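Trainee: Return atomic coordinates for the entry below.
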Amino acid sequence: MIDITDFSKKQMIFIFPLRGDKLSFKNDNVIVKDKDGKIKHQSTCYRLFVIFIVGDITITSGIIRRAKKFGFSICMMTQSMKLYEIIGSRMEGNTELRKKQYEYNSIDLGKNIIINKISNQRIALNKIRNKNEYTKEVIKKLDEHKLKLKSRDFELTELLGVEGSAARIYFSQIYNKVDWKGRKPRIKYDYINTTLDIGYNLLFNIIDSILQVYGFDVYYGVLHKCFYMRKSLVCDIMEPFRPIIDLKIRKSINLGQCKKEDFEFINNQWLLNFKKSTEYVSFFMEAILEYREEIFKYIQGYYRCFMKQKYAEEFPVFKLK
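Mentor: You can find the predicted model right below:
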């Protein structure tokens, strides 16, 4: 099983193929060729952790065998960066881990995940320069939400209610310099919500890939209820890491990297112009890769604690820098 030393040397590659592009291999190297056979990209299989392919491409059967042999995954995504298939390396036979997953029936881990998330939301708001009085008040309210969660036991619906309350006041301030009308996932209500969906989707896919390395049943979570074809555990694990994306978007708006003009309004949805996809993936991956080791260590620690059936308080905590 991969460890942090190996993981830190691994590469995550994004490919945005054009019509006629082909993914193949040569001498233990992954190669992307255009329709004329010209090499556009080449990477050694020994250093690959995951390849994300955004759009349509031709894949040879040989590259699938290499993915299994060298232990990397190929994540297939639509042009809107929605994951629809993972090919290659994944550990599906960790039956002891999955047995422990299915037997776990406490809300304690879920509560700790939410407390960790609110802590990082607080850190994100504290990074804002020249905070106004309302932002300072929201930071105090987030502290109150954390204390409330720590003070007693909660039912799942109550826990999610506290999380939702914290999220509403947090988002109102993390995007207080723009015309923010609320978080509305997946309906692409405005360009900021669409950008959040893109960033969260990239973070989701990376966490999904690492969880599958350890053999987790990613459909079985501790906070999000099991629902048909929803990767509930991935949704759980990414919660404390969401502020990485939130903060990056705020900075990118301030720097002019993320702007309304990059999007098109089609069928009542704000969609990113595909020509801008590489730029957006680049600044999101810059933020995510800054925390790549922390993300890996968190999941590694989560795995070890789950296997040893430790108390919720002993599970890992992620802290935003």
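Trainee: Could you use CA atoms for every contact and neighbour count after this?
Mentor: Noted.
Trainee: Give the full set of residues in contact with Phe284.
Mentor: 199, 202, 245, 248 (C-alpha atoms under 8 Å, 6 or more residues apart in numbering).
Trainee: What's the separation between the second one and Ile53?
Mentor: Noted for Leu202: a distance of 12 Å to Ile53, by C-alpha to C-alpha, to the nearest Å.
Trainee: quick revisit: make CSV from the contacts of Phe284 and add distance to Asp108 to it.
Mentor: Formatted as CSV, these follow (distance: C-alpha to C-alpha, whole Å):
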residue, distance to Asp108
Gly199, 28
Leu202, 27
Ile245, 26
Lys248, 30
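Trainee: from these, which two are the most distant?
Mentor: Leu202 and Lys248 (13.1 Å; C-alpha to C-alpha).
Trainee: what's in contact with stretch 236-255?
Mentor: With C-alpha under 8 Å, 6+ apart as the criterion, stretch 236-255 contacts 110, 113-114, 116-118, 120-121, 124, 174-175, 195-196, 199-200, 203-204, 207, 221-224, 258-259, 283-284, 287-288, 299, 318, 320.
Trainee: so where do the helices sit in the protein?
Mentor: 4-8, 61-70, 95-103, 108-126, 133-151, 156-174, 191-214, 232-238, 242-255, 277-290, 292-307 (DSSP state H).
Trainee: hmm, back to that, let me know the closest of the contacts of Phe284 to Lys146.
Mentor: Nearest member of the contacts of Phe284 to Lys146, counting by C-alpha to C-alpha, is Ile245, at 21.2 Å.
Trainee: One more, please, to line up against the first structure:
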Amino acid sequence: MTELLNTLYVQTQGAGLYLDHDSVRIRTPDDESRRTLPLRRLDAIVVYGHVNISSELQARCAEDGRSIVWMSRAGRFLSRMEGPVRGNVLLRHAQHQIHDREQTRLAIARAFIAGKIQNSRQIMLRGARDVPDADRKRDIRANIKECETYLADAAGAVSVDQLMGIEGKTAQTYYEAFGWMLRPDNDTGPMRGRNRRPPTDPVNALLSFLYGLTRSLVHGAAEQVGLDPYVGFLHSLRPGKPALALDLMEEFRPVLADRLALTMLNRHQVQARHFETLPGGAVNLTDEGRTIVLTEWQRWKQREWKHKLLKRGVPAALLPVVQARLLARHLRGELSDYLPWIPA
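Mentor: Down below sits the predicted model:
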């Protein structure tokens, strides 16, 4: 159990959270003592795996507008609760209408992919500069050139399906370079492409965990602004699939998740001992590993990044809110285009 910057993270399996007047009472199986935290100190509660939350506490959090996020023990996003929907119906109505306009939807989807490719390119440029091995530098730079070609292809895409194909090729090229950016003395082993559901090596396990945190952040931003997280422009509609949250997440993956993963691995903050292999081959972070990553994630969210449109620094935790507001302005016709966030 960890309280970090107004967010309570609970990963002790079998723990229970209960409402106790204006506080949350925490019980753990191996500790008879009771710990309480004032609810006014908490903006969000995030639980991993088998953690029980009483219906009374859920109702109070919904009433207060305090989010509760459920994650799998491996860090995969499962669900989010935040009480009554915020925002006005006119914005969501405009969002639904634009989803049905093929060319407008395509233009927004192109922007999401352009942001992802540009930010992936930034990570690779940094990696090519930092890796000492000349052969790795050459290979990373070759992949950068390849992604620049995909960026041009995305600008000329004539359908969302074509865009998704370009995104897939970009991801394959990018994750190949990502493996080369890991230091050779990293004891978690090499990364040979992206694998998930479940991840089968420590690097992919760390990426999946950070992607889950990023997704929760972006999903919350969409709801905060009043957008419908389930009606997107790039990802297809499917019951229970937060398509817009996945759309907005694309431009943030490289900087918020991938760069943090590289930093933690190359600095040996996360090591092989912080992972466990489960029956069947799935790899997860251990409890200690999750605590380390969550601590660094909270620090990472406080880092300010320059926003070109706003012409000032914005904490990473607020960047998804800024972008969701820019998207809302575009949907309402106040901005001619949606501009993805790219670090200055």
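Trainee: circling back to that earlier point, most surrounded residue in the contacts of Phe284 of structure 1?
Mentor: Gly199 (25 neighbours; other C-alpha atoms under 10 Å).
Trainee: Now which residue in structure 2 aligns to that one?
Mentor: Gly199 of structure 1 maps onto Leu210 in structure 2 when the alignment is built from TM-score structural alignment.
Trainee: Just list the residues touching its match, thanks.
Mentor: 75, 257-258, 261.
Trainee: now swap in Phe318 of structure 1 and tell me
Mentor: 116, 240-241, 294-295, 298.
Trainee: before we move on, the earlier item: now the contacts of stretch 236-255 of structure 1: which count as buried?
Mentor: 110, 113-114, 116-118, 120-121, 124, 174-175, 195-196, 199-200, 203-204, 207, 221-224, 258, 283-284, 287-288, 299, 318, 320 (16 or more other C-alpha atoms under 10 Å).
Trainee: how many other residues sit next to Pro198 of structure 2?
Mentor: 16.
Trainee: how near is the aligned residue in structure 1 for it to Ile266 of structure 1?
Mentor: Structural alignment places Pro198 of structure 2 opposite Ile187 in structure 1 (criterion: TM-score structural alignment). Counting by C-alpha to C-alpha, the gap from Ile187 of structure 1 to Ile266 of structure 1 is 12 Å.
Trainee: thinking again about what came up before, next one: the match of Pro198 of structure 2 from Asn267 of structure 1, what distance?
Mentor: 11 Å.
Trainee: Same question for Ser43 of structure 1.
Mentor: Ser43 of structure 1 is 39 Å from Asn267 of structure 1, by C-alpha to C-alpha.
Trainee: Between those two, point out the one with more neighbours.
Mentor: More neighbours surround Ser43 than the other of Ser43 of structure 1 and Asn267, with 15 against 7 (other C-alpha under 10 Å).
Trainee: check contacts around that one.
Mentor: 29-31.
Trainee: if we can go back for a sec, now, among the contacts of Phe318 of structure 1, which is nearest to Asp21 of structure 1?
Mentor: Using C-alpha to C-alpha, the contacts of Phe318 of structure 1 come closest to Asp21 of structure 1 at Ile295, 32.0 Å.
Trainee: Which residue of structure 2 is paired with that closest one in the alignment?
Mentor: By TM-score structural alignment, Ile295 of structure 1 lines up with Pro320.
Trainee: got it, and Lys148 of structure 1?
Mentor: So, by TM-score structural alignment, Lys148 of structure 1 is matched to Asp153.
Trainee: List the contacts of its match.
Mentor: With the criterion set at C-alpha under 8 Å, 6+ apart, Asp153 of structure 2 makes contact with Ile166.
Trainee: same check, this time on the one 10 residues further on
Mentor: Taking C-alpha under 8 Å, 6+ apart as the criterion, Leu163 of structure 2 is in contact with 109-110, 113, 154, 157.
Trainee: Could you rerun that using 6 Å?
Mentor: 154, 157 (C-alpha atoms under 6 Å, 6 or more residues apart in numbering).
Trainee: how near is it to Gln97 of structure 2?
Mentor: Counting by C-alpha to C-alpha, the gap from Leu163 of structure 2 to Gln97 of structure 2 is 21 Å.
Trainee: next one: Ser67 of structure 2
Mentor: 28 Å.
Trainee: swap in Pro254 of structure 2?
Mentor: For Pro254 of structure 2, the distance to Gln97 of structure 2 - C-alpha to C-alpha - is 30 Å.
Trainee: Comparing these two, which residue is more hemmed in?
Mentor: Pro254 (24 against 12).
Trainee: okay but Val218 of structure 1 is in contact with Leu233, surely?
Mentor: Yes - assessed by C-alpha atoms under 6 Å, Val218 of structure 1 is found in contact with Leu233 at 4.9 Å.
Trainee: Quick one: neighbours of the counterpart of Met77 of structure 1 in structure 2, just the number.
Mentor: Taking TM-score structural alignment, the alignment pairs Met77 of structure 1 with Met71 from structure 2. As a burial measure, Met71 of structure 2 scores 23 neighbours (other C-alpha under 10 Å).
Trainee: State the distance from Arg192 of structure 2 to Trp305 of structure 2.
Mentor: 30 Å.
Trainee: got it, and Ala222 of structure 2?
Mentor: Relative to Trp305 of structure 2, and taking C-alpha to C-alpha, Ala222 of structure 2 is found at 20 Å.
Trainee: now swap in Gln11 of structure 2 and tell me
Mentor: Gln11 of structure 2 is 30 Å from Trp305 of structure 2, by C-alpha to C-alpha.
Trainee: So between the two, which is more surrounded?
Mentor: The neighbour count for Gln11 of structure 2 versus Trp305, taken as other C-alpha under 10 Å, is higher for Gln11 (21 against 15).
Trainee: Please pull up the equivalent of Met249 of structure 2 in structure 1.
Mentor: Under TM-score structural alignment, Met249 of structure 2 pairs with Met238 in structure 1.
Trainee: same deal with Val85 of structure 2?
Mentor: By TM-score structural alignment, Val85 of structure 2 lines up with Met91.
Trainee: give the contact list for the closest residue to that match other than its chain neighbours.
Mentor: Nearest residue to Met91 of structure 1 in three dimensions, chain neighbours excluded: Gly215, at 4.5 Å (C-alpha to C-alpha, 6 or more residues apart in numbering). By C-alpha under 6 Å, 6+ apart, the contact list for Gly215 of structure 1 reads 91-92, 94.
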